[in-house]
Each structure stands twice: as structure tokens, then as C-alpha cells.
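Trainee: Predicted model and sequence below, questions to follow.
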Amino acid sequence: MFERLGLYAKLVRLDKPIGTLLLLWPTLWGLFVAADGWPEPAILCIFVLGTFLMRSAGCAMNDYFDRDVDRHVARTEKRVLTAGLIEPREALYVAAVLGLVSFVLVLFLNVLTILLALIAAILAVTYPLFKRFFAIPQAYLGVAFGFGIPMAFAAIQNEVPSVAWVMLLANVCWAIAYDTEYAMVDRDDDLRLGLKTSAITFGRYDVSLVAFCYLLAIALLGVVGYLLSYGWPYFLGLLLALGISALHIYWIRDRDRQACFKAFLHNTWLGAAVFCGIGLQLTLY
């Protein structure tokens, strides 16, 4: 039993928290902005735990859909499902249990949030399929990873104002940037397998377009600050995020695989910088 649980833990990437963090930061942005300070503890706990559960369920579904593809990619060939250490149906069972627990948590929130949670679940389940036909699946990932933002506003304000959708769009641009860095690691394998990624679609303009997406994401977050009449503390956080993004562009300039992966992992600090700006703004004003 313990051995099986260890395999399930690897299936849902408990040993690799970066995905949870990249999903959690925009959710926290939305929660604290919507609440204009600290959200209610119960709502905060529901969203944090739900973020972890849905990311874990998404990993299980991703490995289920990609089980035949992953065996041909050096970075993924030893994943527990691809390596045959667990059965495909077990991945589905794990995803179903995690999804069910997450949905039970959402039932403690209002009707609008529940409806948005159903959309979020569809996004999480279908994302792995988009790399088969969509030229920039990273944009779809950005919607899936940022959908906690409108859900946060719905849970706290019982509506989703325009500023929430601007934040979601900013997250889409950010996700295209960081997940293109991730896709640059596997570009040769993805080309050989006929998969679609932004790294392939962008071609020789990949580094320039990653930089553009970072800039657009931060500019849209600047629009959020303007709409909310935020002051210098918030924009100081955005300035720090801009500096971090510039560092990433420097790292990936030669398209070295390890450097691209390093930049991808470092994006948690960009999300944290934006959150610190929000926190500082709400603390001082």
C-alpha cells in the first residue's frame, strides 16, 4: 500500500511543486485583490487546498493522455505511468478522487463560484489534448491556470468584474512566456512526435516573443493597478517582476535546455513579486 501511494505521489508531482505554485500565485492575486486585504480564512483555505488538488488531478490526466507520447521523450520516459509502474485506469481513479474532493470543497461557496469551478474542471481535463492540434496550447494553459482569478472574485464579491478578466488575460500572457521556456526544453522531441507547442510555432522568434509576452503580462497588470487606483507599492512589485523577466530572457538567449528549464522554474519568484506588490499596497493603503 505504501509503495503504491508513493507511486501515486510521483504521478501527481508531489516532488515537483512548481506547477502548484504557478497555479497558486494568480489565485492569491485574485483573492487578495477581491477581498481588498486578507480574505476570510475559510475561503483562503478552500482555494489553497483546491489549487493543490486540481493541479494534482491535472497531472494525473496529463500523464493518462500522454502515456504513449511520454515514452519517446527523454525527460518524461521514466514517469510512473509511462514506465508501466501503474496502470492507466489507476491514473484515472486518482484524478477522479482528487477532482471529487476538490468539488466538495467548492460546494461550501456560492453558486456562481460552483459554476465557474465546473468550467475550470473542464479546462484542466482538456488541456493535454490541445497540444495535438492547437498551435499555442500554452495560451489554453494560461486560461486553465488563471481561472482561479474569476473564481476568487466570484467567491468574495459574488460577481466577476472587468478587472478580474484583465488579470486573467495577464496570466495567459505570463503562462505563454513561462511555458514556452518549458517547451523549449522538449522542442526537438515535440517536433519529431508531431506535437504543437508555442516554442515550435514561434520558431526563431521564440526568445523575442517570450520577452513580448512578459512585457504584455506586466503591462496588463499595470492596467489592473490603474483601474484599482493602486499606488507605488503595487507598481514596485511589478517593477521587480519586470526585472525577473529580463533575467529570464538573459538566461534563455542561447536556447540552452538547462537554462530554459531554470528560467521556467524561476517564474515562481515573478508570481511572488506581483503578490508582494499587492500585499504591500493593501497593507500601506
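Mentor: On my side now, so go ahead. Everything numeric in this text was worked out from a predicted model, so none of it was measured. Residues are numbered from 1 along each chain as shown.

Trainee: Please make it C-alpha for all contacts and neighbour counts, starting now.
Mentor: Noted.

Trainee: other SSEs contacting the longest helix along the chain?
Mentor: Using DSSP state H, we find that the single longest helix of the chain is helix 257-284. Judged by 3 or more CA pairs under 8 Å, 6 or more residues apart in numbering; DSSP states H and E, helix 257-284 is in contact with helix 18-35, helix 162-185, helix 232-252.

Trainee: Hey, what's the angle from the shortest one to helix 257-284? Just curious.
Mentor: Spelled out, that is helix 18-35. 20 degrees (axes from the mean of the first three to the mean of the last three CA atoms, to 10 degrees).

Trainee: ok, residues contacting helix 18-35?
Mentor: Contacts to helix 18-35, defined as CA atoms under 8 Å, 6 or more residues apart in numbering, come from residues 38-39, 44, 47-48, 51-52, 55, 145-150, 152-153, 156-157, 164, 167, 171, 265, 267-268, 271-272, 274-275, 278-279.

Trainee: try 6 Å this time
Mentor: If you take CA atoms under 6 Å, 6 or more residues apart in numbering as the criterion, helix 18-35 is touched by 38, 52, 55, 145-146, 148-149, 152-153, 271, 275.

Trainee: Filter the residues you listed down to the buried ones and hand me the ChimeraX line.
Mentor: Applying 16 or more other CA atoms under 10 Å to those leaves a buried subset, and the ChimeraX line that selects it is:
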select :52,55,145,146,148,149,152,153,271,275
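
Trainee: The structure to be compared is supplied as follows:
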Amino acid sequence: MTSLEQPARPGRQAHTDIRPDGWIDRFAPAPVRPYLKLARLDRPIGTWLLLFPCWWSQALATQGWPDPWMMALFGIGAVVMRGAGCTVNDILDRDIDGMVERTRSRPIPSGQVSVKQALAFLVFQLLVGLLVLVQFNGFTILLGAASLALVFTYPTMKRITWWPQAFLGLTFNWGALVGWSAVTGGLDLPALVLYAAGIVWTLGYDTIYAHQDKEDDARIGVKSTALRLGEASKIWIYGFYTLTYGGLLAAGLLAGLGFWFQMLMTAALIQLAWQVGTWRPDDPADCLVKFKSNRWFGWLVLGAIVAGHVL
């Protein structure tokens, strides 16, 4: 029996975020389907979560409407770099993924893609990312290249620390620095505060996400904040999200945003409160729903920043 065929453990309903009837299986040519799934193109929420800090920072540094061409570059970069990060993660975690209910059908542990093929695909994605990065100024190129150190080390953190979500925060919110430098050519306090706010945001949403795997993680010895915080997770996430809101508000005020930014950020705060208040930690499907809802939080924050400049 292969890892793809292993049934859910007795007493548990099978749970996976991989849809067998998604657009990739319906429309993509068969030879490329495993690679598109390896890059998680059928599950774009990770791309959104990587992209929003870039857009927030770009908008924060721009007096008026953000440059659409720069936004498009960040969009392409987020797709390929999220895909590269997932590829690195799946190469390093291929044995673990085969033992976890939610991940056992991923392309590498299920045998659809070999490690050598995944490495070649990784090189391709990094080259596309480099083509995007060189469109920016020199400082931004160096800053973007520095993020690779985080991309390649994050997947190992679940073996080392109970707080791998903190390292994901460092990685996924690097765009808060890159977006600002792409506009200004350097770094300033608003970007640093925005980066810190993004890190605690990630601590919140990825702890929710990690609760999907807590039983499997405990069984195979993988660490996470879901296991470290346990039944106190909801209280901690309230704290993380409070710091997120406060940090975003501070970054906007430091960048000169005023009334309309503050007013519209109230909607973002309500969204965070709804997430935690209605979250069911022992329901994997609800964990996934709440995690994905952070896309709407990202749009609300972006709208507040743009409105703060334009209005």
C-alpha cells in the first residue's frame, strides 16, 4: 500500500486540502499536473499571504495609487517564489508528508514526481523569480536575494523548535521590506514596523492552520505552535492578532496616514476577531476555512492603506 492509498486512521474522517477535481485535473495537460500541484497553484491562499505584505508595503510607501506594473511584478514573484518554497518544503519533508493524513497525496510522497525532477523544477522557478527581481532597483535585488536564506531554512524548523510559525512569519513577510525598498530605494521605520506586524499575523493564522495536523504531528514528533500552545491557542491568537492590528496601525501612522486609514482598519480588526471568536480548533475543515479567510483581511488592510493616501 502506497502513502497515497493509506486510509485515514480509525475514527477520523479523511481530511486533505488537495482537491482531486480542481482546475488542474480538469484543464491542465497530464504531464504538468504534478508540477502545478507541487507549486500549489491549485491552492492560491499561500500566494495571497505571501503577496499582501508586498502590496501593503508598496502602497504604504506610495503617495497616491500604487503603481500597477509594480503590483503585477510582485504578483508574479509571489506565485513563483511561493511555488519554490513549497517545492523546497516537499523535498525536505517527503518522508514526513507520507505519514500525515493531509499531505500524503502530495506529488513527491505519492511518487508522482521524483526528487531529481522536483529539484529541476525548483531551479526553473528560481530563475523566473530572478527575472522578476532584476526589474527593481539594486538595493531591492540584494534584499530579495537575501530572502532565499529563509526560504531554504524554514522547512527544517519544525524539527528544531516549537515555534516554526515564527520562522514562517520571517519568511512570508519579507515582502514588507521589499515592497518599501522597491518604491523608495531603501528601508525606513514604517517598513520595519509593518514587517513585525506581519510576523505576528503569520503566528496567528498559521497556528490555526497547524491545528489541522496536531494529532499526526504529535504522533511523528513534528513540532508546532498548535502543539506548544494546545488548549490555550485561542487566547494566544487573540494576542497575536491584537499585536497585528496595533503594528499595522502604527506603520500607517508613521507613514503619515490618518482618518480614513484608521476608520477602514476597523473592518480588518473585526475580521480578525471573527476568525478567532468562531474558530473550532478541533475541526480541521473549520481550521482551513479560518486560515483561508485571511485573504479577506489582506484586502481590507490594502484598501485601508490606499484609502489613507488617496482620500
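Mentor: Here it is on my side, so go on. All of these numbers come straight from a predicted model, not from anything done at the bench.

Trainee: quick one, which of the helices and strands packed on helix 257-284 of the first structure is packed in tightest?
Mentor: helix 162-185 (a mean of 25; mean count of other CA atoms under 10 Å).

Trainee: Tell me what angle that one forms with helix 257-284.
Mentor: Going by the same axes, to 10 degrees, helix 162-185 of the first structure makes 160 degrees with helix 257-284.

Trainee: which part of the second structure lines up with helix 162-185 of the first structure?
Mentor: Alignment of helix 162-185 of the first structure against the second structure: residues 189-212, by TM-score structural alignment.

Trainee: Okay, buried residues for the longest helix of the first structure please.
Mentor: Result for helix 257-284 of the first structure [16+ other CA under 10 Å]: buried residues 257, 259-282.

Trainee: quick revisit: can you name the two of the contacts of helix 18-35 of the first structure that are farthest apart?
Mentor: Distance extremes for those: the farthest pair is 38 and 55 at 23.5 Å, using CA to CA.

Trainee: how about residue 28 of the first structure, what's its match in the second structure?
Mentor: In the second structure, residue 28 of the first structure lands on residue 55 (TM-score structural alignment).

Trainee: correction: residue 74 of the first structure
Mentor: Per TM-score structural alignment, residue 74 of the first structure is aligned with residue 101.

Trainee: Tell me how far that match lies from residue 170 of the second structure.
Mentor: To residue 170 of the second structure, residue 101 of the second structure is 27 Å away according to CA to CA, to the nearest Å.

Trainee: And residue 105 of the second structure, by the same measure?
Mentor: Where residue 170 of the second structure is concerned, residue 105 of the second structure sits at a distance of 28 Å (CA to CA).

Trainee: Equivalent analysis for residue 67 of the second structure, please.
Mentor: Separation of residue 67 of the second structure from residue 170 of the second structure (CA to CA): 25 Å.

Trainee: Please identify which of those two sits among more neighbours.
Mentor: Higher neighbour count among residue 67 of the second structure and residue 170: residue 170, with 22 against 12, using other CA atoms under 10 Å.

Trainee: could you point out which element follows the helix or strand hosting the more buried one?
Mentor: Here residue 170 of the second structure sits within helix 164-172, counting by DSSP states H and E. Next helix or strand after helix 164-172 of the second structure toward the C-terminus (DSSP H and E): helix 175-184.

Trainee: What are the contacting residues of that next one?
Mentor: In contact with helix 175-184 of the second structure (CA under 6 Å, 6+ apart) are residues 53-54, 57-58, 61, 140, 187, 191, 195.

Trainee: Next: stretch 75-84 of the first structure.
Mentor: So stretch 75-84 of the first structure is in contact with 67, 70-71, going by CA under 6 Å, 6+ apart.

Trainee: Off-centre distance for that stretch?
Mentor: Distance, stretch centre to chain centre, for stretch 75-84 of the first structure: 22 Å (CA atoms, centre = their mean, to the nearest Å).

Trainee: Stretch 121-128 of the second structure now?
Mentor: 19 Å.

Trainee: What residues in the first structure pair up with it?
Mentor: With TM-score structural alignment as the criterion, stretch 121-128 of the second structure aligns to 94-101.

Trainee: If we go by neighbour counts, what in the matching stretch is buried?
Mentor: 94-95, 98-99.

Trainee: Make TSV from the residues you listed and add secondary structure to it.
Mentor: Shown next, in TSV, are these (DSSP: H, G, I helix; E, B strand; the rest coil):
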residue	secondary structure
94	helix
95	helix
98	helix
99	helix
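
Trainee: what's the closest of these to residue 129 of the first structure?
Mentor: Using CA to CA, these come closest to residue 129 of the first structure at residue 95, 15.9 Å.

Trainee: and the closest one, how far is that from residue 114 of the first structure?
Mentor: Relative to residue 114 of the first structure, residue 95 of the first structure is positioned 19 Å away (CA to CA).

Trainee: Would you mind giving the helices and strands packed on helix 257-284 of the first structure as CSV with distance to residue 134 of the first structure added?
Mentor: Below are these laid out as CSV (distance: least, CA to CA, whole Å):
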stretch, distance to residue 134 of the first structure
helix 18-35, 21
helix 162-185, 13
helix 232-252, 24
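
Trainee: Would you map the helices across the stretch 1-150 of the first structure?
Mentor: 2-11, 18-35, 41-65, 88-106, 111-130, 137-146, 148-157 (DSSP state H, counting those that start in this stretch).

Trainee: any chance of those helices in JSON lines, plus distance to residue 209 of the first structure?
Mentor: Shown next, in JSON lines, are the helices of the stretch 1-150 of the first structure (distance: least, CA to CA, whole Å):
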{"stretch": "helix 2-11", "distance to residue 209 of the first structure": "32"}
{"stretch": "helix 18-35", "distance to residue 209 of the first structure": "20"}
{"stretch": "helix 41-65", "distance to residue 209 of the first structure": "26"}
{"stretch": "helix 88-106", "distance to residue 209 of the first structure": "34"}
{"stretch": "helix 111-130", "distance to residue 209 of the first structure": "20"}
{"stretch": "helix 137-146", "distance to residue 209 of the first structure": "13"}
{"stretch": "helix 148-157", "distance to residue 209 of the first structure": "25"}
